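> Got a sequence here, can you build the structure:
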Amino acid sequence: MNEQRTWAYESRTSGLDGIRRVMRPRRALAADEVRVKVAAAAINYRDYALAIGDYLPQMPRPYVPLSEGAGVVTEVGRDTSRLKLGDRVLGHYTSAWLDGAFEPSFHDSKVGGPLDGWLAEEVIMPANALLPVPEGWSFEQAASLAISGVTAWHALGDISALQDRFVLIEGSGNVSLMALQLAAQAGARPIVLTSRQHLASELQQCGAEAVIGPGDTATRLERIMWFTGGRGVDLAVEVAGGDTLMSLVLPAMATGGRVAVVGFLDDSHVHGDLVGPLLKGLLRLEGISVGSRRHFEELLAFMRAHQMRPSIAESFAPEDIQQALVHRPQALGKVVVVMDEQGEARRFHVKHQPDIHR
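As a prediction, the model looks like this:
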């Protein structure tokens, strides 16, 4: 009897050239697992940093990259009743973190490293780590939220408390864009810092009340304080770290403000007086590591209620993964990888839907 095999892209060595397409044996499901035919996956900075070895260089290889994805259920384990063949699903990133506080052991359950990710013909995941695709969404849209969307949602905190609050957002990357759109929809007053001045109009259309372009730190800080009437911002979604955090974000905070630290695009090290500004302004500095399945469910419910959908900038084929990982689109939105160009997952979904005319 011939062994069934499926294709996947593995990161076998550090560097983009270390990502190769391979054929793998098709293993049987555990009782609580689900097999998903992958239709689309999406790119995050984490995927690039892992692939080149800048992030978690000690992580074992090979592994299948890409932490976000969506597809169609093609097989379910014997103890799985909440999903059925043909269901359109999207994947949760920290697959073991379902609710409550984060536990250190959850790091080992992250999809796209160390667990295999979505850059493959099919994935196997625990049933609890899969959520239904919202009605009317494309697979590409559904594949674009597990990291960037959930991180933004978690960083914003109590969404109902943002009405008329000043929210500082750095950049126009995936997390920042989602934070902007969610905050604006919640009635906040977003201020966006960007080095890409040509995107100012688009950022305003997404809800930014003020867009502050390139400039020296003193000038940018002055503009923030002017826009907030000298009060400062109530919440900052901090993605840069380093000198941006120390010299711009902390001085721009209102008394009692909160800084949600979600990244370190500039530098993970800080130099200078960190404790002084925190004590003087009674500030809260909180590290954000994406979120739980509960966070994801809340995000999807909010987006459905407000008729929001993720923005897609460009798409690539899986064989162009090296280019996709380094590509920076001119437009706002996510870079996605269309895994199912022949539409097999889509046809499988239609074939296994109940016939309402019977």
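
> going forward, measure contacts and count neighbours with C-alpha atoms only.
Will do.

> what ranges do the strands span in the stretch 201-350 of the chain?
Here the stretch 201-350 of the chain has its strands, by DSSP state E, counting those that start in this stretch, at 210-212, 233-238, 253-261, 284-287, 312-316, 334-338.

> Out of those, which is closest to Ala40?
Distance to Ala40, taken as C-alpha to C-alpha, is lowest for strand 334-338 among the strands of the stretch 201-350 of the chain, at 4.6 Å.

> looking just at contacts, which helices and strands does the closest one meet?
Secondary-structure packing of strand 334-338 (3 or more C-alpha pairs under 8 Å, 6 or more residues apart in numbering; DSSP states H and E): strand 33-42, strand 312-316, helix 321-326.

> what does that strand rub up against?
If you take C-alpha atoms under 8 Å, 6 or more residues apart in numbering as the criterion, strand 334-338 is touched by 39-43, 140, 143-144, 174, 310-318, 321, 324, 327, 329.

> For Gln322, list the residues it contacts.
With C-alpha under 8 Å, 6+ apart, Gln322 has these contacts: Leu16, Asp17, Ile19.

> Hmm, Ala49 and the first one touching each other?
No: Leu16 is not in contact with Ala49 according to C-alpha atoms under 8 Å; the separation is 10.0 Å.

> Which of those two has more residues huddled nearby?
The neighbour comparison of Leu16 against Ala49 (other C-alpha atoms under 10 Å) goes to Leu16, with 20 against 17.

> and that one, how far is that from Ala42?
Look at Leu16 and Ala42: by C-alpha to C-alpha, to the nearest Å, they are 16 Å apart.

> Before we compare anything, build this one as well:
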Amino acid sequence: MRVAQIPSFGIDSLELVDRPTPQPGPGEVLIKIRAVSLNYRDLMMVKGAYNPKLKLPRIPCSDGAGEVAAVGEGVKAWKPGDRVCGTFFQNWLDGAPTPAKVKGALGGDIDGMLAEYVLLKENGIVSFPEHLSYEEAATLPCAALTAWRAIAAADLQPNSTVLIQGTGGVSIFALQFAKLKGVRILGISSSDAKLQRASSLGLDKGLDYGETSEWDRWVMEQTNGEGADLVVEVGGVGTLPRSLRAVKMGGVIAQIGVLSGPAEAIPIPMILHKQVRIQGIYVGSRQYFEEMNKAIASANLRPVFESRDWTEAREAFREMESATHFGKLVLRVQ
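As a prediction, the model looks like this:
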């Protein structure tokens, strides 16, 4: 089988090589991969910025979908032909996270999904909604589940306001999931064209922050001085101070991203004064994944993505690096 691997760090190091096709042992499932989606974590992993001590060579990418090709001894839940996704954390099945549960992350601790065949534990996969294609399903394991848990972090009511940052995979999923709750959604982006696309998905009001960097003031204006009930924070330490100024007193910041470096000191007194809850979000368990899939199926929700052939993986990673994409970037595996 062919796999894409990094023998050394850097996008230019990504290479297609041949490896023996694995055979499933007891409790294992062999999956024929049909599509893989990219996350910012995958880009950082390839570049060596996520874990400089990563054992190489490594097959990158945590998110993929395909069909069961073969099952090992004792596997009862799956059969050849079943359409499945891998779970981001192979060991976090349910309950609260623990250090042991968050080990075994695909595309990091262990080889990922950018290959023609992948061997996973039988409880390390889930079925996905029937109305989704393989490409759509490949967007779910990390970005969708992260957004799902971010929206669940606050007790949103119909009169609540949610702020999303940018139009990448997590933010667009957060927009779609928030829309299912009937709340008002504000969004910021560096591209007016992207904001217009987001409006077609349900964004109520958008701001091009290239025109004004003080988007926190804009949020307060849009909420009559109250602030957003929930901020889906994907920027990181560089945007957190403005998120704190934009969030409502007693509101929630779902902290996800690490995209930006510090621009100013984090205003700790504001956290205390506004009594803000900052909730770290790191994907989720298999149980959360299954709950999300039920909601996606019930709403007939369709992920937003752009697709490329997996032989164009280098170009796709560069596209992610330039942040020119909208929604998710997906690689078709032939």
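
> Overlay them and tell me the TM-score.
With the length set by TM-score structural alignment, normalised by the length of structure 2, the two chains reach a TM-score of 0.94; 331 aligned residues with a C-alpha RMSD of 1.7 Å.

> Could you dump the strands of the stretch 201-350 of structure 1 into CSV with distance to Ala184 of structure 1 and mean neighbour count added?
As requested, the strands of the stretch 201-350 of structure 1 are exported to CSV (distance: least, C-alpha to C-alpha, whole Å; neighbours: other C-alpha atoms under 10 Å):
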stretch, distance to Ala184 of structure 1, mean neighbour count
strand 210-212, 12, 19
strand 233-238, 13, 26
strand 253-261, 17, 21
strand 284-287, 21, 14
strand 312-316, 19, 17
strand 334-338, 19, 26
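
> So which of those is nearest Val73 of structure 1?
Closest approach to Val73 of structure 1 among the strands of the stretch 201-350 of structure 1 is made by strand 334-338 (17.0 Å; C-alpha to C-alpha).

> how far apart are the closest one and its match in structure 2?
In this overlay with structure 2, the average offset of strand 334-338 of structure 1 from its partner residues is 1.1 Å by mean C-alpha distance after the TM-score superposition for structure 1.

> can you give me the helices for structure 2?
Here structure 2 has its helices, by DSSP state H, at 40-47, 134-137, 145-152, 169-180, 192-200, 215-222, 240-246, 268-274, 286-299, 313-322.

> Looking at those, spot the one closest to Arg19 of structure 2.
helix 313-322 (18.1 Å).

> List the buried residues in the closest one.
Ala313, Arg314, Ala316, Phe317, Met320 (16 or more other C-alpha atoms under 10 Å).

> Same question for stretch 39-52 of structure 1.
For stretch 39-52 of structure 1, the neighbour count (16+ other C-alpha under 10 Å) marks 39-44, 46-52 as buried.

> What of stretch 21-33 of structure 2?
In terms of neighbour count (16+ other C-alpha under 10 Å), stretch 21-33 of structure 2 has its buried residues at Pro24, Gly25, Glu28, Val29, Leu30, Ile31, Lys32, Ile33.

> mind listing what the aligned partner of the last one in structure 1 touches?
Spelled out, that is Ile33 of structure 2. Alignment note (TM-score structural alignment): Ile33 of structure 2 maps to Val38 of structure 1. Neighbouring residues of Val38 of structure 1 by C-alpha under 8 Å, 6+ apart: Gly69, Ala70, Gly71, Val72, Trp118, Ala120, Glu121, Glu122, Val123, Met339, Asp340, Ala345.

> Can you pick out the ones from those residues that are in strands?
Gly69, Ala70, Gly71, Val72, Glu122, Val123 (DSSP state E).

> Now the fourth one: closest residue in space that isn't a chain neighbour?
Put plainly, it is Val72 of structure 1. Among residues not flanking Val72 of structure 1 along the chain, Arg88 sits closest, at 4.6 Å (C-alpha to C-alpha, 6 or more residues apart in numbering).

> The counterpart of the one you found in structure 2: neighbouring residues, count only.
If you follow Arg88 of structure 1 across to structure 2 using TM-score structural alignment, you land on Arg83. Close neighbours of Arg83 of structure 2, defined as other C-alpha under 10 Å, add up to 25.
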